[in-house]
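>>> Fold the following, please.
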Amino acid sequence: MNEKKITKQYGAIAFLPLIIFLALYIGSGLYFTFTGAEDAFKQFPRHVALMIGIGIALLMNRTMKLDEKIEVFSKNAGNSGVMLIGLIYLLAGGFQGAARSMGGVDSVVNMGLSFIPPALLIPGVFAMSSFIATSIGTSMGTVAAMAPIAIGVAAKADLNVAIACAAVIGGAYFGDNLSIISDTTISATKGVGCEMKDKFKMNFFIALPAALITMGIYAFIGGSGQIEGDLSYSIIKIVPYIVVLITAMMGFNVVGVLIIGIIMSGAIGLATNSINFLGFIQAVGTGMEEMMSITILAILVSGLIGLVKHYGGIDWLIEKITSSIKDRKGAEYGIGLLAGLLSMSLVNNTIAIIISAPIAKEIGFKFNISPKRLASLLDIFACALLSICPHDGAMLITTGLAGISPIEVLQYAFYPILLILSTVITIQFGLLRTKEEKEYIKASKVS
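Below is the predicted model:
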């Protein structure tokens, strides 16, 4: 059976395996949340839910032999792009583990806190969270490091703890959105085929105005306080983060950049007696293990999406979306909402991007949207909409530590709202378009 007949036969039904996966994972997570279970979204492992979806996909289309369907799945799961994503995930985890083990995270946190003026405590917390997240590439890791400090300082200085929590979360997502070693950045850039430095620049010009306005608001309403305690840090332990950021921005291959970061972290750790050789190796291994789950998930999702595409589902979806989308503006809104709604549903922005990227790439090709713009839209909407969910992990950590409700924190969640507004402005007024995009639009109008 050729691909056109498969497309006609299945259409929307081709998405059934993916829908089953999402229903099992999200449905069980919500159920266990309502019943008060701990780690509600881990009660029904997402890998098991995904394997059930894959099993359904393999049972579909009886005109194809099982061997042929497995071949389609394997080719898509093991394509070079997915393997590169997996390699980068593992190296990013290894770098994070190595840098953390030699005291890099503590030094980054303490150095930032040392320079926060008492009168700018809340905007300083936002800036510090941004810096940490950009350096270490994880919003959750940033929240775990910063939330106890920010909450403790706010309580001691008699400041609004909810504002401090919102500042930590907002800054963490701002930095994570920009970081070149963040799993969301890796998934978005490699998923649509763009350079990390290009996506960074696109995101920076959209996110910076939102961040600056947020800090201005926090400076006005945040109050004044003093950070006390041991804030000792070592500049040399921060060097690997700086080198990784600069070399990546210069356009160096990200795999090489991360390998350099790992080696530098180990060398500095050994030179400063912060860690021994075996401890360094174990830290790299632990960091890689932390990224193993998302690596396997990316491979399995890619294989499943390959079957959905082979059954005609992607073509059907693009046709349906583009038939109701009249122009590029509508396409950009559609891509952003797809990533954002999936992120909110899955409570995981990385998985949402992995699922959305192939679809966004196809839509982008039809409307001549540059890959860096696609990557930026996917990352921004997936992060921004997730950060205002009461059930997001970062929200649960901060509110749990502070003993307050998510609703109290959301009152001061200015950054994600301003980020969405800033992105909408660029979509609505056609800002930040590349030279090629402008020429394409001009040619389309002429024709």
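
>>> Could you use CA atoms for every contact and neighbour count after this?
Will do.

>>> Just give me the neighbour total for Ala352.
Applying other Cα atoms under 10 Å, we find 26 residues neighbouring Ala352.

>>> didn't it look like it was pressed against Leu342?
Yes - in this structure, Ala352 is within contact of Leu342 by Cα atoms under 8 Å, at 5.2 Å.

>>> Next, the second sequence, to be compared with the first:
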Amino acid sequence: MKEKKKVISFPLAIIPLLVMIGAMVVTIVKFEGSPHVPLILGTIVASFIAWRAGFVWKEIEDGIYEGIRMALPAIVIIIMVGLTIGAWIGGGIVATMIFYGLKLISPSLFLISMTIICSIVSIAIGSSWSTMGTIGVAGIGIGVSMGIPAPMVAGAIISGAYFGDKMSPLSDTTNLAAGIAGTDLFDHIKHMFYTTVPAFIIALIVYGVMGRKFADGAINNDKIAGVLGALEENFMISPWLLLVPVVVILLVVKKVPALPALTVGIILGWLCHILLQGGSVGEAVNTLQNGFVLSSGNELVDSLFNRGGIDAMMYTVSLTIVAMTFGGVMEQTGMLKVIVNEILKLAKTGRRLVVTTILSSFFTNVAAAEQYISIVLPGRMFKQAFADKSLHPKNLSRAVEDGGTVTSVFVPWNTCGVFIFATLGVHPFEYAPYAIFNFVGPLIAIIMALLGYKLTKLTSQETTKHEINLKNDRSQHIS
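Predicted coordinates:
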């Protein structure tokens, strides 16, 4: 008979999280260090508490490896995006996008335009990360060249990318949320309209107001002219190069998985580097590994283009692995579950339950450092509670998306925050005030829940069917 594990009490379970966050604040704010050591310290404390509670080292170690295993898809995407950025910069693709963006987009409308473009691309391909790693990189270059602060541009890019990610039937998080909650995918997407669309509209209005201060382009004309000149001098600019991102987008729309689609984009960018930009095979290969190197004499252009490659992503990869060791121990030893259960005690009514779920998903982003866990854990744990209050499971799926998917960008040690920092070059603390959609959405969801607006109840027929599904889930879990 399998030995029953001891349950770690709430006061003990919260200690590793408090230690980690305290160390994180001191390290980042006072010493301006990286989050690696605080996360390792939190992992050590969590492991010690679990060991004292009766867990053997093999169980703790399994939690660490399971956490890292969950992060492997993200790590592969991070590396592929690094390769894409290097290949597309070397191939002149990013330069071409920036060149025509500066020619065609008005500074006053840039933030709105970038938000809409990123949302369309993200809906089409179902990936906020791929959108930010391709269109977003060019967007940062265009915006900064216009004199718009990078954190503001990053906020617009993130808002558009995550709106599209939430509303796309191709998105992995959207499918995951619907699957965990036990609701139809398109019912889930339609139910998200009530919180997601208003948040997106508010974001566009705010970006429109922000953009008005950049309406007088005369201030930036010399800077823009300098950037355009440097681009033409150092790259072969052609609208034909825009076919590369178009091909990648079309492949994903045709339901080609992200990795093969990005691989095609990397190969095309690499060939453009050699055949169109005049680089040698050795230079093109080194760019994929070490990133692109440019000495144009224009400091702004050099700062925008000296990036990409596998090496540039290793900080992100290491932080992702370290973060997931902490999250893995917290999940495997049940400490995260104990904390979330304590939070669940606050949910006395259906309205409070939805609010609690939203807040729990955000808390899980902080504690487990992984967007997927912020969907899976609350979705799994609160599923029965929603059924007990006769709330339709699409309320649960929307709540974990509103609280988990979009708020992951605000946590510097979460895989999403880490990825954005590596890709766009802006720290989460800097872009946070400008990622309007990502914080307005959860606020609207909380207000709507407290008012009881669009909290769909189960019909008697749906209740019977849902109870059967819950029993099947429990039996499968036990087996």
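
>>> Show me whatever sits in contact with both of Ala352 and Leu342 of structure 1.
Common neighbours of Ala352 of structure 1 and Leu342, using Cα atoms under 8 Å, 6 or more residues apart in numbering, are Ala382.

>>> Pull out the buried residues from the helix or strand hosting Ile294 of structure 1.
According to DSSP states H and E, Ile294 of structure 1 maps onto helix 277-310. Using 16 or more other Cα atoms under 10 Å as the test for burial, helix 277-310 of structure 1 gives 279-292, 294-295, 297-310.

>>> Which of the three states applies to Asn110 of structure 1?
For Asn110 of structure 1, the assignment made with DSSP: H, G, I helix; E, B strand; the rest coil gives helix.

>>> Please pull up the equivalent of it in structure 2.
Applying TM-score structural alignment, one finds that Asn110 of structure 1 aligns to Phe99 in structure 2.

>>> Please list all residues in contact with its match.
Going by Cα under 8 Å, 6+ apart, Phe99 of structure 2 touches Ile142, Leu228, Leu231, Ile237.

>>> looking at these, which has the most residues close by?
So for these (other Cα under 10 Å), the most neighbours sit at Ile142, 30 neighbours.

>>> measure that residue to Thr96 of structure 2 for me?
11 Å (Cα to Cα, to the nearest Å).

>>> Not counting its neighbours along the chain, what's nearest Ala162 of structure 1?
The shortest distance from Ala162 of structure 1 to any non-neighbouring residue, by Cα to Cα, 6 or more residues apart in numbering, is to Val409 (4.7 Å).

>>> Oops, could you answer that again for Gly81 of structure 1 instead?
Gly81 of structure 1 sits nearest to Lys190 (Cα to Cα, 6+ apart), 6.6 Å away.

>>> Helices of the stretch 151-300 of structure 1, start to end?
Counting by DSSP state H, counting those that start in this stretch, the stretch 151-300 of structure 1 has these helices, from start to end: 161-178, 183-192, 196-221, 239-249, 254-271, 277-310.

>>> tell me what the longest one is packed against?
Spelled out, it's helix 277-310 of structure 1. helix 3-10, helix 16-34, helix 46-59, helix 66-77, helix 80-101, helix 254-271, helix 349-367 (3 or more Cα pairs under 8 Å, 6 or more residues apart in numbering; DSSP states H and E).

>>> Could I get the buried residue list for whatever helix or strand comes next after that helix?
Tracing the chain past helix 277-310 of structure 1, the next element assigned as helix or strand by DSSP H and E is helix 313-324. Buried residues in helix 313-324 of structure 1, defined by neighbour count with 16+ other Cα under 10 Å: Gly313, Ile314, Asp315, Trp316, Leu317, Ile318, Ile321, Thr322.

>>> show me the contacts for Thr196 of structure 2.
Contacts of Thr196 of structure 2 by Cα under 8 Å, 6+ apart are Phe163, Gly441.

>>> hmm, 10 Å instead?
Applying Cα atoms under 10 Å, 6 or more residues apart in numbering, one finds that Thr196 of structure 2 lies in contact with 162-164, 166-167, 189-190, 398, 401-402, 437-438, 440-442, 444-445.

>>> for Met152 of structure 2, same thing?
Met152 of structure 2 neighbours (Cα under 10 Å, 6+ apart): 111, 140, 143-144, 158, 207, 210-211, 426, 430-436.

>>> Tell me which entries of those residues lie within helices.
Using DSSP state H, the members of the contacts of Met152 of structure 2 that fall within helices are Leu111, Ile140, Gly143, Val144, Ile158, Tyr207, Met210, Gly211, Glu430, Tyr431, Ile436.

>>> where's the residue nearest to the fifth one when sequence neighbours are not counted relative to Val246 of structure 2, distance?
The spatially closest residue to Ile158 of structure 2, leaving aside those adjacent along the chain, is Ala435, at 6.3 Å (Cα to Cα, 6+ apart). With the distance defined as Cα to Cα, Ala435 of structure 2 ends up 26 Å from Val246 of structure 2.

>>> Those two: which is more packed in?
Ranked by neighbour count (other Cα under 10 Å), Ala435 of structure 2 and Val246 place Ala435 first, with 27 against 12.

>>> Please verify my assumption that the more buried one contacts Phe163.
No - taking contacts as Cα atoms under 10 Å, Ala435 of structure 2 lies outside contact range of Phe163: 11.1 Å.

>>> so what's in contact with these two at the same time?
Contacts common to Ala435 of structure 2 and Phe163, judged by Cα under 10 Å, 6+ apart, are Val406.

>>> Could you verify my assumption that Val192 of structure 1 touches Asp379?
No - under the criterion of Cα under 10 Å, Val192 of structure 1 is not in contact with Asp379, lying 11.5 Å apart.

>>> name the element the residue nearest the centre of structure 2 belongs to?
For structure 2, the residue nearest the mean C-alpha position is Cys416 (3.7 Å; Cα atoms, centre = their mean). Here Cys416 of structure 2, judged by DSSP H and E, is contained in helix 415-424.

>>> angle of that helix against helix 57-90?
30 degrees (axes from the mean of the first three to the mean of the last three Cα atoms, to 10 degrees).
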